[in-house]
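Asker: attaching a predicted model along with its sequence, questions to come.
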Amino acid sequence: MQIKTAAYLANVLQFLIDHKGHRAGKLVQAHILRTNQFANTFLVNRLIELHSKCGDTAAARRLFDQMPLNNIFSYHAILNAYCKLNDLDNAYELFDRMPEGNAVSWNLIISMSSRNGDREKALGSYYSMRMSGFLPTRFTLASVLSASGGLGNVECGRECHGVAIKLGLDTNLYVGNALLGMYVKCESIADAVVVFKDLPQHNEVSFTSMMEGLVEGDRIDEAFDMFRLMHRVGIIDCVSLSSVLGVCSKSAVEEFLVNDGNEKGLKMHGKQIHGLVIKLGFEGDLHINNSLLDMYAKHGYMECAEMLFNSMLEVSVVSWNVMIAGYGKQYHKEKAVECMERMRNCGFEPDEITYVNMLAACLKSGDVEAGLKIFNSMSLPSLTSWNAILSGYSQNEYHQEALMLFREMQFRKVRPDRTTFAIVLSSCAVMGLLEGGKQIHAALLKAEFCTDLYVTSGLIGVYSKCGNIEAAKHIFNTVPQHDIVCWNSMLSGLSLNSLDKDSLNFFQQMLGKGLLPTEFSYTTVLNCCSSLTSLLQGRQVHSLIVKNGHANDVYVGTALIDMYCKCGDVDGARQFFDMMPSKSTVTWNEMIHGYALSGRGDDAVNLFGDMIHTGFKPDSITYVAVLTACSHSGLVDAGLKIFNSMQQAHGLEPLSDHYTCIIDSLGRAGRFSEVEEIIDKMPCKDDPVIWEVLLSSCRVHANVNLARRAARELFRLDRNNSAPYALLANMYSSLDRWDDVKDVRGIMKEWQVSKEPGYSWV
C-alpha cells in the first residue's frame, strides 16, 4: 500500500472533520500509526479535533496522552472538547497543566465557567488573563459580562464596559447585547438605555433584552414603545412576541399606545398582539400560544383563553398549567379540577406546577380541605408546595394548622426557606404566640436566616404584636442593613404598643437615612399623630405626603381624614375629603365618624345621604358612625329612619352595636315605649352594653320599671359587675327611695359584689 504524504492525510482529515466522518477517520488513524507518522504533531492534532468534533472525547484524550509531543494546538483541541461537553473538572485540570496559555485557551475556560454558572471562577479567570498580559476578545467580554450580570456585580460590568470602549468593541453587536443584558440584570436600566442608543445597529436580542429590562424596572410604557420600534423596523420573531405578551401579562392596564406615523395615538390591546401573531404566521408556535394563554388568564379573560386553548393544534403541560392557574385566579375551583381531569385523560401527567396551581385554586376559594387533599396526594411535595399550603392556611386564618404543618415539615426533613419562615412568623404574630415565635427565631439562627430582611420583618412583627417591643428593637438593631419593609415593621410595632412618640422619632430617623416612605409608612405615622392629637405634626406629614406624590392614595387619604377629625379639625378633614379623586367605603366611614365625634349630627346625616347617592353601599360600620352621630346630636327621628333602612334598603341585619346606638338615642329622648318595642324584637339580648345604656337613660329620666328590667338582665349576665348596682342605687337615691337603695346594697353584700372606688386622674 502506498504511503500517503502528511499533507494529503491532513487534507483528508480536514474533510472528515467538516463532514464528521468518524468511522473513516479511525481508518486514517490506523494508517498513520501503521506508517509510523504518529510523531507528526500536526496530524495527531487533526485526529484529536476529529474525535472531539464527533463526540468521542475519550478517544481524543487517549491520543493526547499518548502523542510524543504536545503543542499549544494539542491543548486547545482537547480543551475545546471538554468545554463543549461542560466537563468542568477535566477542563480545569488540563488548563492548569498547560505550559503556557494564550487568548484562545483563556476564552475557552472563561466561556465554559460563565456558561455553567461558575461565575466567580469566570471573573477570577478574566482577571488572571488580564494580569498575564492578554487582551480580551469580543467572546471574552461577552462571557465576563454574562457572569457579572448573573452575580449582580455592576462594578465589574462597568469595568468591562470601559475595556470594551478602549478596545473599540463597545459598538460590536455581540458585546453590545452582552452589555445590555448585564445592565438589565443589575437593574441599572438607565445605563442599559444609554448602551442601546449608542449601538449602531440592533437585532432581535437587543430589542428583547431592552424590553425585558424596562419591564423589570416597572417602565411598562417604555417597554411597549420599544416593541413599537421593533415593529416599525421589522425585527420581530417568536421570542420578541412572547416577551411583549409577557409585558401585557404583567401590566395592570393591558392597553398601550402605538403611533401610526401621523402622531395619532391608537389604543392597542393584548388582543391586537394576538392579531399580529396570526398576521405574521406564528399562530402554530406553542411557546407563543402559551404566552397568549398566560396573558388572557392573568387578565381574567378565561373565555378568550378557552377559545384559544381549544383551537391549539399542539398543547403541553405548560398550557394546561396556565389554564388551571387562570381558573384558580378567578376562584373557579370546580373548573380547575375539571381541567386537571381532562389533562390526565389526554395523557398528560401533572407536574409540580400543576399541583401548586391546583392548591392555589382551592385555597383562594377558601376550600382548605380540598387543598390539603391535593397536597396529601403528592408523593414527594417540594418546598414550593409546602409554602403554597402553608400560605393557604395562613390566608384563610387557619393559623394553628399552619404551625402544625410547619412542624410536620421539619419532621419530614424538608428544609424551610425565607418564605416558609415569613408565613409561620405571620401566623405566630396573629395568634400572639410568643413562645412559638421564639422557637422559630431559634430555628432561624440555626439556619442562618436571621440577617435576611424578609424574615427580619416577620420577627419584628411577632415580638411587636406579642408586646415584647424591646426584643423587636434588638432584632432591628442587629441587622446590618435595612430596607423599607423593616422600617415599616418597626414603625408599626411601636405604634401597636402605644409608643406613638417613639414611632414619630423613628419615622424622622428613617427620613434622615434617605429612605422614601411608602403608603404603609404614612398610614402608620398618621395613626400616631391621631393618637397624640398632634395636629401640627399631622400637617407636616401631610405636606410630605403631597411632596412625595402619595396624596391620591385612598389608604393614605383615609388616614389623613382620620387624623384631622381626631385632632379636632373636621373642616380640614372635609376639605381634603372633597378633593380626593377616589374614595372607598372606609373613607366615607371615617368622615361620617369624624362628624359624629364632633357632635355635628346634621353634617353626618347629610354625608350619609351623599354616600348612598354617589353609589357607595354602606356597611355595618357606616351605620354605627351615622347612628352615633344621631344619638349625640339628638336627631332621634333621623336615626330611627336610618336604623330601619338598614334591612329594608340595604339588606343588612342590625348588630348589637346598632341596637346600642338606637336605644341610646331613644333613651336620651325619653321615648321608652319605642325602646321596649325594639328590645322585645332584638336578637342580641345577651349584650350587657345595651342594658347598661338603657339603665343609664332610665336613671336620667327616672323610669324605675324599665330600669329594674335592665338591672335584672345585667344581674343575669354578670351578677359580679358592680356597674348596674351603682346605677340603680344612684337612681333610687335621686328619687329619695332610700329603702330601695338599702335593698340594692343588701343584694351586693349577699352576692359579695364590691364597688371599685373612684379616683381622679390628672
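Answerer: Noted; the coordinates are in hand. Residues are numbered from 1 along each chain as shown.
Asker: only C-alpha atoms from now on, for both contacts and neighbour counts.
Answerer: Noted.
Asker: pretty sure M323 contacts A305?
Answerer: Yes. At 7.5 Å, M323 counts as touching A305 under the criterion of CA atoms under 8 Å.
Asker: joint contacts of these two?
Answerer: Any residue near both M323 and A305 by CA atoms under 8 Å, 6 or more residues apart in numbering counts here, and that gives L293, A297.
Asker: the structure to be compared is supplied as follows:
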Amino acid sequence: MDVTRIVTAIRHCGRIRAFKTGKSLHSHLIRHGSLNDVFIANNLIAMYVDFSILNDAQRLFDELLHRTVVTWTTMVSAYTKLGSPHVALRLYTHMLEAQSERPNGFLYSAVLRACGTVGDLEMGRAIHSDISRDEWEYDTVLMNALLDMYLKCGSLSDARKVFDEIVVKNSTSWNTIISGYSKEGDIVEAKNLWQQMPEPDVVSWNSLLAGFANKQSHFALGLVSMMHQKGLKLDVFAVPCALKTCGCLRLLGMGKQVHCYVVKSGFECSCFTLSALIDMYSNCSELDAAVKLFDKYLSCKSSSHDSLSIWNSMLSGYVVNEQHDAAISLVSQIHSSGTHMDSYTLSSSLKICIDLHNLKLGLQVHALVVVCGYELDYVVGSILVDFYARHGNIRDALGLFWRLPKKDVVAWSSLIAGCVNGGSNSFAFWLFKEMIRLDIEVDQFVISSILKACSSLAEHKSGQQIHAFCVKIGYELDQVAVTSLIDLYSKCGEIESGLALFEYVSEKDTVCWTGIIVGCGQNGRAKEAIGFFRKMIKLGLKPNEFTFSGVLSACRHAGLIEEARVILKSMKSEYGLEPQLEHYHCMVDLLGLAGLFKEAMELIAEMPFEPDQTIWGSLLGFCGTHTNTELVDFIAERLIAISPEDPSVYVRLSNIYASLGLWDDSNMVRQAIKEMGIKEAGRSWIEIRN
C-alpha cells in the first residue's frame, strides 16, 4: 500500500471539499485495516475538519488507539477555527492530564489562539510558563502567537514584555504590537514603535492609520498622504480609514477627493469601501449623496445577503440625520429581503424607537430581536433594558437585565436612570452599590443618575459620599458629574459648595454654566445668577432653553422685571430660541407679583400656545395679593375650562374669593368642592439628623 499516494488523495479531498469521495476513501481504508497507521488517521481527521464536520473528526479521534502531538494539534486547531474554543481548551487540558504527549510549538500556537478567542488570560499565562520551561523563546512564530494572545486577552503590559523578549523580531511581531497599541488608543507609543521598525510594510502603515482614525485625528489623513507619496497602494483597509476620518471631522471636500481615488482604483465594488463612503457622506450631512450610492448598489445587486454592512451604514446615515421614517422603512426592507439582521441592525432599530418614544414600534422590534436570537446579546439586550426603562416599565427592564449573561455599563446605567426617573431611588442606590461590589466600571452617567436620586431625596450626606467616590475614580472634573454635583448641592441648600466646585472646573460647557445659574436662582442669589449668565455669553457660549429657564427663574425670585424683559426678548432675537411655556410663566409671575396685570394679560395673549393651569393659577394668586377683583372671574372661567374636575382649582378659587370679601362666590365654590370630594393632604420628604 502506497501511504504517500493515499495521504495525497485524502488531502486533495479535503482541499476541494469532495465529501462523498473522502467518505468512500475512509470506508476503503477501514476495510483494509489501514487506520492503525496514525499518519493516515491524522490526515483523515484533517479532511473532516476541512469539511467542517467536527462530529466525524471527533469520532475518529476517539477511536484511535495511538495519538501523536499532531493528532491533538489538529483537533485543538479545528475546535478553535470552527467556533468552539472552550472545547479546544478542555481537549488540551485532558492531554496534559493524561500525560500522553508533550506539546510542541504548533500545539502551543493552536491552544494560544483558543485562549485569545475566549479571553482566558489565566490559562494563557500558564502556557507561557510552559513555553519558557521548554525553552521555546527562540521560536519567533510561537512568540508572535503568545504576543497575539495577550493582546486579545486585553493585557497590553504582558504583550509588551513578550515583544521585548523576542530575540529575532519579524514584521509580524512589529505589526502585532503596533496594532495592539493602536487599538488600545495609545497612538503615541504605536507611532514610536512604528518609527523604530526597520522596514514598515503596508500592514504597519494600516495599523497606525487605524489608530489615528479611531482617535478622529487629522494625522490619519497626513499618513494617507505619506503612503501615497511613498508609492504604497492604498488598499480596501486604508481607504475606509481615510473616509472614516473625513466623516468624523466633517471634511467633505477631502472625502470627495478620497471618493475620486476610490473610483480610479476600482474599489467601488468593495463592501467595506462603499459602507465607508455612505458613512462619510451621512456624517457630513450629505444624505442625498449617501442615498444615491446606496440605491446604485442595490440596483446592481440581485441579492443583499452578502452586504449587510452597507444596509447598516445607510441605516446609520438615516439615524444620524434624524430621518426616522426612512430608517424604519429601511429596517422593514432589510427584513423583507431575507437578510439576517445582526446586532448593529437591531440595536440601531431600537435606538430609533427610543428617539421616537414609540412603545408600539419598540415592541415589534423586540419581537424581531427574539426571532433573530439576539435578545441576550449584551449590546442589543442593554438597549432593550434602556428602551423599557425610558418608558417607565421597570418590571420588564429588570426582567431583561437579570437574564443578560453579560451586563455592560449601558445596561446598569439605563436601569439605574429608569429607577431614578420612576421614583425608585432606594432600588437605584442598591443597584449602584452592586456595581461597586461586582467591580463594574462606573461611568459619569451612572454618577449623574445617582446624584439626581440624592437631589430628589435631599440626601446631602449620601451626595457627599458620591462626591468622594467621584474624586477617587477620577471624575471630579468630568462635566456631567460636576453639573450633577452642583445641582445636588444647590437643592440641598449648600450653594457655597456648588460655587466652589464650579470655580474649580477649568473647562465649563453650557450645561455646567446652566447648572450654577439655576442653583444660584434657587438659593436666592439672583444677581449672581444673572452675572454668571452674562459672563457665559461674554465667553462665547450659547445658552439653551434650560439656561433661560434658570436665569428667568432667578429674576422672578428677586423681582427683577426689567432684566427679565431683556432676557426673554433676547431668546428669539439673539439666539433663535422660541420661548416655551415655562419661560412665559416666569415672566407672568414677575408681572403679577408687581401688579402689572395689563402687561401680563398682553403677554399671555401674545403666546404662540394656550396658557395652562399653572399660568392662570399664578395670576389668580396675585389677584388676591393686589385685591384685583376685575380679573378674578375671567381667570376663574379659564381655570375651570382647563381643569373642570380638579378639586385643587376650586379650593384655590374659594380661598381667593374669601380673601377679596366675595363671600357668596366663595360659598358657591365650596359647595362645588363638597360635591367633588375632599382634597387629600400633600406630603414632603426631608432629611433629619440622627
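Answerer: It's in. Please read all numbers here as calculations on a predicted model, not as lab measurements.
Asker: quick revisit: so which of M323 and A305 of structure 1 has more stuff around it?
Answerer: More neighbours surround M323 than the other of M323 of structure 1 and A305, with 27 against 23 (other CA atoms under 10 Å).
Asker: chain neighbours aside, what residue packs nearest to that one?
Answerer: When the adjacent residues along the chain are set aside, M323 of structure 1 lies closest to A297, with 6.9 Å between them (CA to CA, 6 or more residues apart in numbering).
Asker: that neighbour: neighbour count?
Answerer: Neighbour count for A297 of structure 1, taken as other CA under 10 Å: 25.
Asker: for it, give its distance to L241 of structure 1.
Answerer: A297 of structure 1 is 17 Å from L241 of structure 1, where distance means CA to CA, to the nearest Å.
Asker: same check, this time on F507 of structure 1
Answerer: Counting by CA to CA, the gap from F507 of structure 1 to L241 of structure 1 is 45 Å.
Asker: the residue nearest the centre of structure 2 and H467 of structure 2: what is the separation?
Answerer: When CA atoms, centre = their mean is applied to structure 2, the residue found nearest the centroid is V410 (6.6 Å). With distances taken as CA to CA, V410 of structure 2 is found 21 Å from H467 of structure 2.
Asker: ditto for L477 of structure 2
Answerer: As for L477 of structure 2, its distance to H467 of structure 2 is 11 Å (criterion: CA to CA).
Asker: same question for N206 of structure 2.
Answerer: Here N206 of structure 2 is placed at a distance of 43 Å from H467 of structure 2 (CA to CA).
Asker: the two: which is more packed in?
Answerer: Neighbour totals were compared for N206 of structure 2 and H467, and N206 leads with 25 against 19 (other CA under 10 Å).
Asker: quick one: what helix or strand has the more buried one in it?
Answerer: helix 202-214 (DSSP states H and E).
Asker: so how far does that helix sit from its counterpart in structure 1?
Answerer: Following the fit onto structure 1, the mean deviation recorded for helix 202-214 of structure 2 is 2.2 Å by mean CA distance after the TM-score superposition for structure 1.
Asker: in structure 1, point out the residues matching that helix.
Answerer: Alignment of helix 202-214 of structure 2 against structure 1: residues 238-250, by TM-score structural alignment.
Asker: hmm, Y327 of structure 1 is touching A361, no?
Answerer: Yes. With contact defined as CA under 8 Å, Y327 of structure 1 reaches A361; the gap is 7.0 Å.
Asker: neighbour count winner among the two?
Answerer: Ranked by neighbour count (other CA under 10 Å), Y327 of structure 1 and A361 place A361 first, with 29 against 25.
Asker: mind checking how far the more buried one is from K473 of structure 1?
Answerer: A361 of structure 1 is 39 Å from K473 of structure 1, by CA to CA.
Asker: could you do K197 of structure 1 as well?
Answerer: To K473 of structure 1, K197 of structure 1 is 48 Å away according to CA to CA.
Asker: of those two, which one has the most company?
Answerer: K473 (16 against 10).
Asker: that one against M490, yeah?
Answerer: Yes. Counting by CA under 8 Å, K473 of structure 1 touches M490, with 7.4 Å between them.
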